[in-house]
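What shape does this take:
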Amino acid sequence: MRKLLFTIGILIGLGEICANVVVLDAAGHGDYATMSDAIANSGTGDTIYVVGSAASYGNFTLSTERTFIGNGYYGQSIGYSSSSSLGNITLNPGAANSVFSNLEIGTITFNESNITFDACIIGGSFTIGSSISNISYSRCLFTSPIYVQSSSVSFSNSIFNYASSGNGVTVSGGSSPAFDYCTFFDGNISFDASIVSNSVVNSSRVGQTPVVVTDGVSGNKVDTEANLLFETSLGNDGYFQLQSGSPGKTSSQTGAESGAFGYPTGQPENAYLLSGLPAIPKITALEFESSSNSSSNLSIRIQATTN
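Okay, the predicted model is just below:
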């Protein structure tokens, strides 16, 4: 009886420290093949690994906390079969503390606060309203106009890549979101009040009264040659590889004139991540003994691959 109670205690302990993880794979090799099934059959706070697929996993509404981790938004460019692509996402009350990482995402509708995005490409236009707070973007790529009306929003080490005409980023309503170590390409970047520091800015209009982004102020750099930073013929995001003669070759790693490949001094882990690939290992095999007891070691063999 004593040994049985000990074994149960170990199992309970493992249940408490191990998060539930489900695998979403449209090809049918995971736990579920559709996003609706993956969400319905996982619990609050669980993690959903999104395997790359030739087709998007589609639109969905989230009303409970989840963590979504993909294989990158252009994973197929460097050997992965396909990107981890989602459609339009609606974040409803209850989705607070959710995390989206290494994914391609369409439009985002915010009806909830406290959401984190890391190493994602955001392809759809969206608005963060004044009632929404604590939205964080790091190492992300934005390709459609966004509208920020909330002060409690932060963008770091991110790229805003727009056509040369029309609005790119519009900050309004007296809000003051933070843009740190970001790069703006073309498009109209319109701020009526904001904190913009340590960024490379290149756009057809930078700032509106009362805020103007000025070269050399708070580490900002208004760079008329920002179009020379990266290669331009390597796909939609150009992989953002620095081209020969790029001003980023000498400044972007210092943290002073940051931009796309820059990062705060001493924090290389916060640099922009090429093609949104996750920095975590992928477990390919797991083997362990079918039985053991309290007086012997339990042998476990894990096989994994990294990027």
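
From now on I want contacts and neighbour counts done on CA atoms only, so please keep to that.
Noted.

Could you identify the helix or strand that succeeds the helix or strand hosting Ile48?
Here Ile48, judged by DSSP states H and E, is contained in strand 46-50. Per DSSP H and E, the first helix or strand lying C-terminal to strand 46-50 is strand 60-62.

Strand 46-50 and whichever helix or strand comes after that following strand, what's the angle between them?
Next along the chain after strand 60-62, taking DSSP H and E as the criterion, comes strand 66-70. Strand 66-70 runs at 20 degrees relative to strand 46-50, counting by axes from the mean of the first three to the mean of the last three CA atoms, to 10 degrees.

Another sequence for comparison is provided below:
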Amino acid sequence: METLYNRSNSWESTFSNTFKVCFLSLMVFTFSQTKSFGEIRRVNNQLTTNHSQRIYATLQEAHNFASEGDTLMVEGSTIEYGNLEMTKRLTVIGTGYFLLENPNTSASNTLSIFNVIYVKATAKGSVFIGLVFGTRNGNHTFLIEADDLLIMRSLISNNLQIWNTVKNIKIIQNYFSRTGSSVFFMGTANLGFSDITFDNNILNGNLTAGFSSIQRTFTSIQNNILNGSVDITTTTFRNNIITSQNTNYTINSSNNQNNLFRGNNPLATINGNQIYNENQLFVGPTSASTDGQYVLKSDSPYLTAGYQGAQPGIFGGNTPYVLSGLPAIPSIYELDVATFGSQENGLNIKIKAKTNN
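Now for the predicted structure:
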């Protein structure tokens, strides 16, 4: 979609605000076609708080003034955002990640980088999309006490830390960058979880739950790239691509089907599971982005190796992975502004934008 705007009459002083209002109006329209997101509140730590315009300089301030069901649009910044303690149901949307690596992502390549989001039990039902967690220390992550969460299209550099017995958390289309440890960290040994959906993620660490005497069960683990070890109990384990050659997998599932394994594994001989040939699978890192390297080759024999002939890996299934974790709102990926303008003829602005399903 391309749109050409011509602005006149004091364009020098009003262009920036007008452009932002137009874009935010476009986002509001998109939201209204899907579900109610309440009030939209802008968060930008390089601006001054303006309550009348619903602009906030800190995450916590935006949260405190928000009502249940509101949306916090966290804009890209060269300054990291601080901590957020959530006590109410909100939607938090950032800019996505790897914006310089993939084409047509955003005209601005600055990220919404978070430190800690502490999701208290009263924030049940919250949604998180397009966030990036910093990597400076082990505290950059989610601390979770609430049920019924959706965590999607985010770059998570640490464990998801569970500090309560929780249920019904959907973790989809994320990129987990940390290696050498489990995606889950349990605050205490007696905590459990249930009804966890873990689909269409890229995981560089381990997918383990541990402590089999305590209920830590998944409903669905499907269409993931798993680069570490696996030790889980789940209803469905299907269409995953396991790239590690670690043969110590413990997968307790009644639907362990159509997964691709890199190395020799007894699971790869039953229920449509198989060992893949590395040269015939991914396009690879030399010709693609950090997350785009997991696209299957156009001539790969594994394109239909998933359950009932579906595509295995992150780009298959009901929630295919979206490059760079772009939120499902319109994004402007090219902005061309004329060098000169006038009150008579206006200022020519060419915008290229797209929606992200």
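
Counting by contacts, list what the strand holding Ile48 of structure 1 packs against.
With contacts taken as 3 or more CA pairs under 8 Å, 6 or more residues apart in numbering; DSSP states H and E, strand 46-50 of structure 1 sits against strand 21-24, strand 66-70.

Tell me which of these sits nearest to Gly262 of structure 1.
Proximity to Gly262 of structure 1 (CA to CA) singles out strand 66-70 among these, at 23.5 Å.

against structure 2, where does the helix or strand just after the closest one fall?
Next helix or strand after strand 66-70 of structure 1 toward the C-terminus (DSSP H and E): strand 89-91. Using TM-score structural alignment, the residues of structure 2 aligned to strand 89-91 of structure 1 are 117-119.

related to what we said a few turns ago, output the helices and strands packed on strand 46-50 of structure 1 in a markdown table; the columns should cover mean neighbour count.
Formatted as a markdown table, these follow (neighbours: other CA atoms under 10 Å):
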| stretch | mean neighbour count |
| --- | --- |
| strand 21-24 | 20 |
| strand 66-70 | 21 |
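
and of the ones you listed, who's closest to Ser131 of structure 1?
Across those, Ser131 of structure 1 has its closest neighbour in strand 66-70 (21.7 Å, CA to CA).

The closest one vs structure 2 - mean distance after superposition?
Following superposition, strand 66-70 of structure 1 is found to deviate from structure 2 by 0.9 Å on average (mean CA distance after the TM-score superposition for structure 1).

quick one: Ala96 of structure 1 from Ile132 of structure 1, how far?
11 Å (CA to CA, to the nearest Å).

Mind listing the shared neighbours of those two?
The contact sets of Ala96 of structure 1 and Ile132 overlap at Glu112, Ser113 (CA atoms under 8 Å, 6 or more residues apart in numbering).

what about the aligned residue in structure 2 for Asn134 of structure 1, which helix or strand?
Aligning on TM-score structural alignment places Asn134 of structure 1 opposite Asn168 in structure 2. Counting by DSSP H and E, the element that carries Asn168 of structure 2 is strand 166-172.

Beyond that strand, next helix or strand please.
Sequence order places strand 175-176 as the next helix or strand after strand 166-172 of structure 2, per DSSP H and E.

helices or strands up against that following strand?
strand 155-156, strand 202-203.

Let me know whether Asp70 of structure 2 touches Thr91 as I believe.
Yes: at 6.4 Å, Asp70 of structure 2 counts as touching Thr91 under the criterion of CA atoms under 8 Å.

Could you name every residue contacting both of the two?
Phe37.

The strand holding Ile48 of structure 1: which residues count as buried?
Asp46, Thr47, Ile48, Tyr49, Val50 (16 or more other CA atoms under 10 Å).

Residue in structure 2 paired with the first one?
Residue mapping for Asp46 of structure 1 onto structure 2 gives Asp70, with TM-score structural alignment as the criterion.

now that match: how far from Ser36 of structure 2?
Taken as CA to CA, the span from Asp70 of structure 2 to Ser36 of structure 2 is 9 Å.

ok, now Ala310 of structure 2?
33 Å.

Of these two, which one has the most company?
Legend: neighbour count by other CA atoms under 10 Å for Ala310 of structure 2 and Ser36, higher for Ala310 (15 against 12).

coming back round to it: so how much does the strand holding Ile48 of structure 1 differ from structure 2 once superposed?
Mean deviation for strand 46-50 of structure 1: 0.6 Å (mean CA distance after the TM-score superposition for structure 1).

Would you format the helices and strands packed on strand 175-176 of structure 2 as a markdown table with mean neighbour count and distance to Thr141 of structure 2 included?
Output for those, formatted as a markdown table (neighbours: other CA atoms under 10 Å; distance: least, CA to CA, whole Å):
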| stretch | mean neighbour count | distance to Thr141 of structure 2 |
| --- | --- | --- |
| strand 155-156 | 24 | 7 |
| strand 202-203 | 23 | 15 |
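
Quick one: residues contacting Phe37 of structure 2.
Taking CA under 8 Å, 6+ apart as the test, what Phe37 of structure 2 contacts is Phe31, Gly69, Asp70, Thr71, Thr91.

for Thr87 of structure 2, same thing?
Thr87 of structure 2 makes contact with Val119, Lys120, Ala121, Thr122, Ala123, according to CA under 8 Å, 6+ apart.

Of those residues, which is the most crowded?
Val119 (24 neighbours).

after the strand or helix carrying Thr170 of structure 1 comes which helix or strand?
For Thr170 of structure 1, the element it lies in under DSSP H and E is strand 167-171. Following strand 167-171 of structure 1 in sequence order, the next helix or strand is strand 178-180 (DSSP H and E).

ok, residues contacting that next one?
Ser151, Val153, Ser154, Phe155, Ser156, Asn157, Ser194, Ile195, Val196, Ser197, Asn198, Ser199.

now, which of those lie within helices?
Among the contacts of strand 178-180 of structure 1, no member falls in helices (criterion: DSSP state H).

Format these as TSV; extra columns: neighbour count and distance to Ser77 of structure 1.
Putting these into TSV (neighbours: other CA atoms under 10 Å; distance: CA to CA, whole Å) gives the following:
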residue	neighbour count	distance to Ser77 of structure 1
Ser151	25	36
Val153	22	31
Ser154	19	29
Phe155	20	26
Ser156	26	25
Asn157	28	22
Ser194	21	36
Ile195	16	35
Val196	25	32
Ser197	22	32
Asn198	27	30
Ser199	33	28
